[in-house]
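In: I'd like to go over a predicted model; first the sequence, then the structure.
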Amino acid sequence: MKQLRLNAFAMNTPVHQSPGLWRHPRDRSVEFNTIGLWLDLAKLWERGLFDGVFLADVLGPYDVYGGNARAAIAHAAQLPTNDPLLLIPAMAAVTQNLGFGVTVSLSYENPYQLARRFSTLDHLTGGRVGWNIVTSYLDSAARAMGADRQRGHDDRYVVAEDFMTAIYKLWEQSWEDGAVLADKARGLYADPDRVHVIRHDSPYLQMEALHLAEPSPQRTPVLYQAGSSPAGLAFAARHAECVFVSGPSTAVIKPRVARLRQALVAAGRAPDSVKVFALATAITAPTEAEAHDKLADYRSYVDPVGALTLMGGWLGVDFSGYALDQKIRYIDNDAGRAAMENFTRADPGRDWTVGQAAEHVAIGGAGPVFVGSASQVAESMAAWAAETDIDGFNLAYAVLPESFTDAVDLLVPEWQARGLYKTEYAQGTLRGKLFGQGARLAAPHPAAGFRMSQSAI
């Protein structure tokens, strides 16, 4: 069995995936505004040899529940939320190997500015940064950015394809390898003949610019993506190096991963060229009884309205008028297609009510919750990974940092004893650590073609 990969799943907010748990006496989530919390977490994750931290983000409030943001404000449902990118240099300064996958929506960005921010982060981290490419799913974000509503679901991916072409040109094509000389004797920092102005002209974007940052260790950051709709799968198969999937059971995740592997082949890439991480939460303790007691304790702090507020944003459905025993039925809208399918038609053997779904997502979100002794959880998670053909987990938390401390001190040693988890970090950049290859993207990934073909400039 292949070794398991592990990311911490976090967000710069008091409530990420477990609404109400910020009230737990051992939880530090309310310290999200302080740098000390994030430095402590970064050192903890590196001690556990986590591949990285996957930082989520949203650009608008969850205002579907009740038709406004009052519930999100009152229950801290991913609100307030701070910029995740600004955490990365601080966490990088106290670690040497931890990777940083950060969510940025290209729907509200300019590739020229975004390219510089990521190149800067890649320089400052020594090549440990990744970009989770999203197109956003909240109308509140679109209104905040000056639009009436977000683009249609599939249209967002058409724009995203164009955006990626433009940003690849900046990262991979603007500066040739060897353009930076830093020649003090001649007083020549870079060769102007090897730095190129990029031109891009499309219905969505016009740009004439050279990239302001010199090539970083990875040039293009490691590319994460989470789309599971047909349009999202096609985009992931073309661009992603790591894919994040979330769903409550193997019945949901296994066919989703299989479709991704097939889409990779159709896109001319190897089916194992992408690392797939599934959302999961582990509640563990030295004994099974202690673990179940811990879960019961956690559940006593759950905030049902907070859970319904998050669900409403993910699915695009206002659950404030639903009875808890009402069945959830599929609605085709412009919110998260995979989130909608998780609780409707992805698992024909399960018919979710609103109350059941809210109870499920209240601890760790839409993924499975593994409960038991460290040995039991390690075995169950490994079997789950093998059945679904994933490469690892994005590990959510119930109580911060307790959930991650338990994973580091209890779960990781169990996997290591089974030969399922690394005992030391590999050398190199985040891309090198994940894939055992060079720092930069190689063919047949489309980004590599821009760097290799100077005649296309």
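Out: Received the coordinates, thanks.

In: contacts and neighbour counts: CA atoms only from here.
Out: Fine.

In: Val104 belongs to a strand, doesn't it?
Out: Yes: applying DSSP: H, G, I helix; E, B strand; the rest coil, one finds Val104 inside a strand.

In: second one coming, line it up with the first:
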Amino acid sequence: MTRQIRFNAFDMNCVAHQSSGLWRHPKDQSARYTDLRYWTELAKLLERGRFDGIFIADVLGTYDVYGGSNEAAIRHGAQVPVSDPLLLVSAMALVTEHLGFGVTAGTAYEHPYPFARRMSTLDHLTNGRVGWNVVTGYLPSAARNMGNDDQLEHDERYAHADEYLEVLYKLWEGSWEDDAVERNRETGVFTDPTKVHEIGHVGKHFTVPGIHLSEPSPQRSPVIYQAGASPRGIGFAAENAEAIFVGASTKAGLKSTVTKIRDALEAAGRDRYSARIYTLLTIITDETPEKAQAKYQDFLSYASEEGALVFMSGWMGIDLSTYDLDEPIGNVKSNAIQSAVANFQQAAEDGSQWTVRDIARHGAIGGLGPFIVGSGVEIADQLQEWVDETDVDGFNLAYAITPGTFEDVVEFVIPELQRRGAYPTEYIEGTLRQKLHGRGDRLPAEHRGASYRVTPTPSVAD
């Protein structure tokens, strides 16, 4: 049986998301990020392409590792200015019926109590199509602007996030019983107070005694997304994630990462396939191979290598401006995104000697992930090879230009995959969780969050 390939669209509420400099391309519309119509038009396009969802990244700081300041980031529009991702969702949900929305929010600088209400609100307004990408943060500038000298160490950030999730699960799963809301016009009872429970949480980082402010939403807990591929990140994902985003420069590296994640899921008492795994990829395609290559060369002429190094410095936690452009990157210890460093080290182990210049050229289009160029048929061949050889579920598609890159995928790649029976032609009905896993709207019993479910209050008859 032909394995189905899944797509997410990777975007951000800013100009230069992953492909620095491409905002200058005459066909790029990312500068319209402050126009709500840009987002509603994109949502309708992605739903027409049967994408699982749009995954909206976010940062709460500027990229100021490169050169020791944020001047280069500001100059190139490298994820600054950047606006809030959550406020886009309601409008996109209104013009779609099935598209999912994975929104990024960090655990470091917002208390879980108001955040729980915000996510429940979105889950209600989208009719159960929202997911939360859990990030612990990696930009030192964000820490400083929130009153700290620096961010916590990598593993300590995950320990803090563990308790953050515990509070949220208690609020989402353990505060309101399913039938607490009666809406009884005859008795005048809107909600039965005996079926709404205080969570009484007292922990190392948070004290939350009271009830969740929102009634149960279609999914209760939003679908949990996670993007950490470090050993600690994989352990965190194994307990919490239902969709996992990874990045790898080679098939061998991706296969290794996917295997580690599936092993960790199993070790956590979950099914090996209880989380969908998507790998970062940028597709440049057209009607013919020649047109696709010409398009790639055109994009490359607008790319900014310095802008790419701004991103890479922030992701890796290394000031790449201090390196000679032809110097090998070598072995480094990073307190930022450890998987970013590992990807380049792995590429070197595969026989290539990565230099700073290589990193700049590689990241100029698509950021940390690889990019592939070709006709729709050629791209479909490669995607099927990646899935067959690595056991990945699908691809988190970054763009060179927007919405043009996504339009090309919908026009040239998806029809070819559908002809092969390798891509869905219709959506599954139901919530985002049901669409992704086909096991219902709520967290499965073996998921960590399910252990916090409230025990129903016995009825008078009982």
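Out: Great, that's in hand. Keep in mind it's a predicted model, so treat the numbers as computed, not measured.

In: Drop the TM-score for these two in here.
Out: Here the TM-score for the pair of chains, by TM-score structural alignment, normalised by the length of the first structure, is 0.98; 455 aligned residues with a Cα RMSD of 1.1 Å.

In: tell me which strands and helices the longest strand anywhere in the second structure is in contact with?
Out: Scanning the second structure for the longest strand, with DSSP state E as the assignment, gives strand 276-286. Contacts defined by 3 or more Cα pairs under 8 Å, 6 or more residues apart in numbering; DSSP states H and E place strand 276-286 of the second structure against strand 6-12, strand 243-246, helix 289-300, strand 371-375, helix 376-390, strand 394-398, helix 404-408.

In: Can you say which of these is packed in most?
Out: Mean neighbour counts were taken over those using mean count of other Cα atoms under 10 Å, and the top value, a mean of 25, falls to strand 394-398.

In: according to the alignment, that strand goes to what range in the first structure?
Out: Aligned using TM-score structural alignment, strand 394-398 of the second structure spans residues 392-396 in the first structure.

In: With the second structure overlaid, report how far that stretch is off on average.
Out: By mean Cα distance after the TM-score superposition for the first structure, the fitted stretch 392-396 of the first structure averages 0.5 Å away from its aligned residues in the second structure.

In: Switch the helices and strands packed on strand 276-286 of the second structure over to JSON lines; also include distance to Trp176 of the second structure.
Out: Compiled in JSON lines, those are given as follows (distance: least, Cα to Cα, whole Å):
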{"stretch": "strand 6-12", "distance to Trp176 of the second structure": "32"}
{"stretch": "strand 243-246", "distance to Trp176 of the second structure": "26"}
{"stretch": "helix 289-300", "distance to Trp176 of the second structure": "52"}
{"stretch": "strand 371-375", "distance to Trp176 of the second structure": "46"}
{"stretch": "helix 376-390", "distance to Trp176 of the second structure": "41"}
{"stretch": "strand 394-398", "distance to Trp176 of the second structure": "35"}
{"stretch": "helix 404-408", "distance to Trp176 of the second structure": "40"}
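
In: Can you check which of the ones you listed gets nearest to Pro415 of the second structure?
Out: With Cα to Cα as the criterion, Pro415 of the second structure lies closest to helix 376-390 of these, at 8.4 Å.

In: for that closest one, packing partners?
Out: In terms of contacts (3+ Cα pairs under 8 Å, 6+ apart), helix 376-390 of the second structure is packed against helix 251-267, strand 276-286, helix 414-419.

In: how far off helix 376-390 does the first one point, in degrees?
Out: So that's helix 251-267 of the second structure. Angle, helix 251-267 of the second structure to helix 376-390, by axes from the mean of the first three to the mean of the last three Cα atoms, to 10 degrees: 50 degrees.
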